[in-house]
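In: pasting the sequence and the predicted coordinates here, then a few questions.
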Amino acid sequence: MTVKPILALDIMGGDEGPAVTIPAAALARMRYPEMRFRLYGDETVIRSALSSYPDLAAEAEIIHTDVEVLGTDKPSQILRSARKSSIGLAVGGVKAGEAHAAVSAGNTGALMALAKIGLRTMPGITRPALAALLPTMKSDVVMLDLGANAECDDENLSQFAVMGAAFARIVLGIDRPSVAILNIGEEELKGTDDHKEAADALRAVDLDFTYAGFVEGDKIGRGEVDVIVSDGFSGNIALKAIEGTARLVVELLRRAFRANLWSILGFIMSKRVLSSLRAHLDPNAHNGAVFLGLNGIVVKSHGSANVEGFANAIGVAHDLVADNIQQRIADDLARFNDQRLSAKEQQAAAE
């Protein structure tokens, strides 16, 4: 790897702030010794937290700000003050070329707005998409968009597919991922015109992914495809439904195993299996959603992420920088547009 990633970290973001983000940065640096950090937040608080991590302190640069964006802040409040906050300055560091990527567990709306306005979309990308990993019966699946765009046309969906496939090749290590579009049915006649036109466009090109058709919501967890493409409205609803169902299952199991003595004995006997299930469903193990399609890398961590979870989000940012996700998307999009134009010209000539 020729690039030594410099990451801009919003230290004050998340439920626990520096109590999580500082030890997570130290853990991530142990995993990736070549990585460097710019730490944004209250300098006094950061230096106090760094006292337990001298190796990190020796390599990290602190950029002070006492402006914070709270999770309860409204969009109108955010845009007035967020640029001077730890979350805003972290994104600004990427825009200024001082860092290769930004990572924050702060206010999602603020991060999304600042990233869109500050970094803008890459040439040829009409809208960015929020992508993340979700657990399935087999392996993780990349899903996008998860809430950045409520409405999407066929061009947006096609671009999401190209970006999602590039993301999957890096984070999942799959040379030729399979890509499907979330729909109300698997039949080609199902869905809106935008769904059908996006499917036609993806079917007509030959890139480093395989178009697998439509997939229904109940198939997301099966792991039959590597990338699932959706508009942000449907994708966010699907994501929240999956998260809610996982919490429901865990709670029902907890109640069932506490029902009586025999249930408690059953819990003891199946503890290893349940621990494996919990680990598989743990959001910290899949932490690190990414805004794809921007002129810069921005990773969103769960606000409730623990040290391991935030370190995993930092790891996602590291891998995207190391494997040059921006250039991969640009190259794949150029090939996609060339092939789509050629297909349209051939169809027009045939008619």
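Out: Yes, it's here. The model shown is predicted, which means the values in this text are computed figures rather than measured ones.

In: from now on I want contacts and neighbour counts done on CA atoms only, so please keep to that.
Out: OK.

In: closest to the centroid, which residue in the protein?
Out: By C-alpha atoms, centre = their mean, the chain has its centre lying nearest to A289, at 1.6 Å.

In: pretty sure that residue sits against I297.
Out: No - counting by C-alpha atoms under 8 Å, A289 stays clear of I297, with 10.7 Å between them.

In: next one for the comparison:
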Amino acid sequence: MVRISLDVMGGDFGPDVVIPGAARALERHPDIRFVLFGDEALCQPLLDKYPKLKAASTFHASEIAIAMDEKPSQALRRGRGKSSMWQAIDAINTGEADVVVSAGNTGALMAMSVFCLRTMTGIQRPAIAGIWPTLKGESIVLDVGATIGADAQQLMDFALMGGAMARALFEIERPTLGLLNVGVEEVKGQEEVKEAGRLLRETGIDSIDYFGFVEGDDIGRGTVDVVVTEGFAGNIALKTAEGTARQIAEYLKAAMSRTLMAKIGYIFAKGAFDRLREKMDPRKVNGGVFLGLNGIVIKSHGGTDAEGFAAAIDVGYDMVRNGLKAKIENDLQRYHAMLPANAAANGAVGEV
């Protein structure tokens, strides 16, 4: 059984998307048990329409819903202990849930998650990991917006967490990992990125196959399983990819309806276009994972529909079933256990 707490009031549409999305996820994973937090007057009539979901859920009434445009500091002051978002996160602390899923305000969700769950031992800053469709399948990209600017050690932490997530999500024993840079040559890029590359090469972490530097076009190619960057560049890359996908979809739609011959051609190629639409559907890869916390938090797009929210629940389900938290903790412990030995070895070389 996987216990998932939901911030039912989160997102642009709240219960109108969250509850139908949970019902869809339950059809795919009958072993889910939901813990729901939201406005009882709004949620109960919707729950009555989904008897299977209602039977598999525990509902808790919440007094406050965090607005999508609310500042994180304000949301934390106003919603601590009383909001559906805070209560859904705190369900992990109380042992009522294994993972929380919310489509709510990203800044507020991160602030509350850090305040409520705290970061793992040895982790300075959390990261948001996104699942990225590629020519080879899917890759993980982090950070996509949690930490603006990161030093070499923080990038190293992101690498460890991203590698653990790849093992949990893709079931790869030793995922390949690259650092996003402006070129593949070792002399290029910011000092923090070059230093992180040195750390990854010299540490020799056996759970990661370090590929080296990768460039922006390598993300879509699927050159590596995990791409590591700081949050500013990662968020721009994410938004650019999403915008480009919508742009291409609009180009295709316009081209297929321009002439009679184009419309006829579309009919013959409909199967191929359907597969392309499925591949480019952002709902299928919805669900950013907050890494580095003492609990698993999944962030859904705020404007998604029921199918998109169900996909975010699917990500949370997979992370719990495949032991993401334990894998990250194990990798961090092994890495930090290596540090004194590495430091001593480097010191000995320096003395010689």
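Out: Right, received. Where do you want to start? Bear in mind the structure is a predicted one, so any value in this text is a computation, not a measurement.

In: now the TM-score, please.
Out: Put the two chains on top of each other and the TM-score (TM-score structural alignment, normalised by the length of the first structure) is 0.95; 348 aligned residues with a C-alpha RMSD of 1.5 Å.

In: hang on, the earlier thing: contacting residues around the equivalent of the residue nearest to the centre of the first structure over in the second structure?
Out: Correspondence of A289 of the first structure to the second structure, assessed by TM-score structural alignment: G288. By C-alpha atoms under 8 Å, 6 or more residues apart in numbering, the residues touching G288 of the second structure are I128, A129, G130, I131, I298, K299, S300, A312.

In: average offset of the helix or strand that contains the fifth one relative to the first structure?
Out: For I298 of the second structure, the enclosing helix or strand under DSSP states H and E is strand 296-299. With both structures laid over each other, strand 296-299 of the second structure and its partner residues in the first structure are 0.5 Å apart on average (mean C-alpha distance after the TM-score superposition for the first structure).

In: what comes into contact with that strand?
Out: Where contact means C-alpha under 8 Å, 6+ apart, the residues beyond strand 296-299 of the second structure that reach it are 89, 98-104, 106, 109, 113, 287-291, 312-313, 315-316, 319-320, 325.

In: mind checking which of those are in strands?
Out: Among those, DSSP state E puts V99, V100, V101, S102, G288, V289, F290, L291 in strands.

In: and the closest residue to the last one other than its chain neighbours, what does it touch?
Out: For L291 of the second structure, ignoring the flanking residues on the chain, the nearest one in space by C-alpha to C-alpha, 6 or more residues apart in numbering is A127 at 5.2 Å. With contact taken as C-alpha under 8 Å, 6+ apart, A127 of the second structure is in contact with L142, D143, V144, G145, A146, T147, F158, G231, F290, L291, G292.

In: cool, and L294 of the first structure?
Out: By C-alpha under 8 Å, 6+ apart, the contact set of L294 of the first structure is A115, K116, L119, R120, T121, M122, P128.

In: and the strands in the stretch 51-200 of the first structure?
Out: For the stretch 51-200 of the first structure, applying DSSP state E, counting those that start in this stretch gives strands covering 61-64, 101-104, 129-134, 141-144, 178-182.

In: which one of the ones you listed lies closest to S270 of the first structure?
Out: Nearest to S270 of the first structure among these is strand 129-134 (24.9 Å), distances taken as C-alpha to C-alpha.

In: the closest one aligns to what range in the second structure?
Out: Under TM-score structural alignment, the match for strand 129-134 of the first structure is residues 127-132.

In: got it, and stretch 52-59 of the first structure?
Out: Going by TM-score structural alignment, stretch 52-59 of the first structure lines up with residues 49-56 of the second structure.

In: so which bits of the matching stretch are buried?
Out: Across stretch 49-56 of the second structure, burial judged by 16 or more other C-alpha atoms under 10 Å covers L53, K54.

In: could I get the full set of helices for the second structure?
Out: Remark: helices assigned in the second structure by DSSP state H are 15-28, 40-47, 51-55, 72-79, 84-93, 106-117, 152-170, 191-203, 216-221, 231-256, 260-268, 270-280, 306-321, 324-351.

In: and these as TSV, adding distance to S5 of the second structure?
Out: Output for those, formatted as TSV (distance: least, C-alpha to C-alpha, whole Å):
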stretch	distance to S5 of the second structure
helix 15-28	10
helix 40-47	15
helix 51-55	13
helix 72-79	17
helix 84-93	5
helix 106-117	13
helix 152-170	20
helix 191-203	36
helix 216-221	32
helix 231-256	26
helix 260-268	43
helix 270-280	28
helix 306-321	10
helix 324-351	17
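
In: for Y210 of the second structure, find the nearest of those helices.
Out: Taking the helices of the second structure one by one with C-alpha to C-alpha, helix 191-203 is closest: 6.8 Å.

In: what's next to the closest one, contact-wise?
Out: For helix 191-203 of the second structure, contacts defined as C-alpha under 8 Å, 6+ apart pick out 150-153, 155-156, 179, 181, 186-188, 210, 212-213, 338, 342.

In: filter the residues you listed down to the buried ones and hand me the PyMOL line.
Out: In PyMOL syntax, the buried subset of the contacts of helix 191-203 of the second structure is picked out as below (16+ other C-alpha under 10 Å):
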select buried, resi 150+152+153+155+156+179+181+210+212+213
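
In: if we can go back for a sec, among the strands of the stretch 51-200 of the first structure, which comes closest to R38 of the first structure?
Out: strand 61-64 (4.8 Å).

In: average gap between that closest one and the second structure?
Out: Looks like 0.8 Å for strand 61-64 of the first structure (mean C-alpha distance after the TM-score superposition for the first structure).

In: contact partners for the residue nearest to Y317 of the second structure when sequence neighbours are not counted?
Out: Closest residue in space to Y317 of the second structure, ignoring its immediate chain neighbours: V2 at 6.7 Å, by C-alpha to C-alpha, 6+ apart. Each residue near V2 of the second structure by C-alpha under 8 Å, 6+ apart is listed here: D31, I32, R33, A97, D98, Y317, V320, R321.

In: reformat these as JSON lines; add distance to R24 of the second structure and neighbour count.
Out: Output for the contacts of V2 of the second structure, formatted as JSON lines (distance: C-alpha to C-alpha, whole Å; neighbours: other C-alpha atoms under 10 Å):
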{"residue": "D31", "distance to R24 of the second structure": "13", "neighbour count": "13"}
{"residue": "I32", "distance to R24 of the second structure": "11", "neighbour count": "20"}
{"residue": "R33", "distance to R24 of the second structure": "13", "neighbour count": "20"}
{"residue": "A97", "distance to R24 of the second structure": "19", "neighbour count": "22"}
{"residue": "D98", "distance to R24 of the second structure": "19", "neighbour count": "23"}
{"residue": "Y317", "distance to R24 of the second structure": "13", "neighbour count": "24"}
{"residue": "V320", "distance to R24 of the second structure": "18", "neighbour count": "21"}
{"residue": "R321", "distance to R24 of the second structure": "18", "neighbour count": "14"}
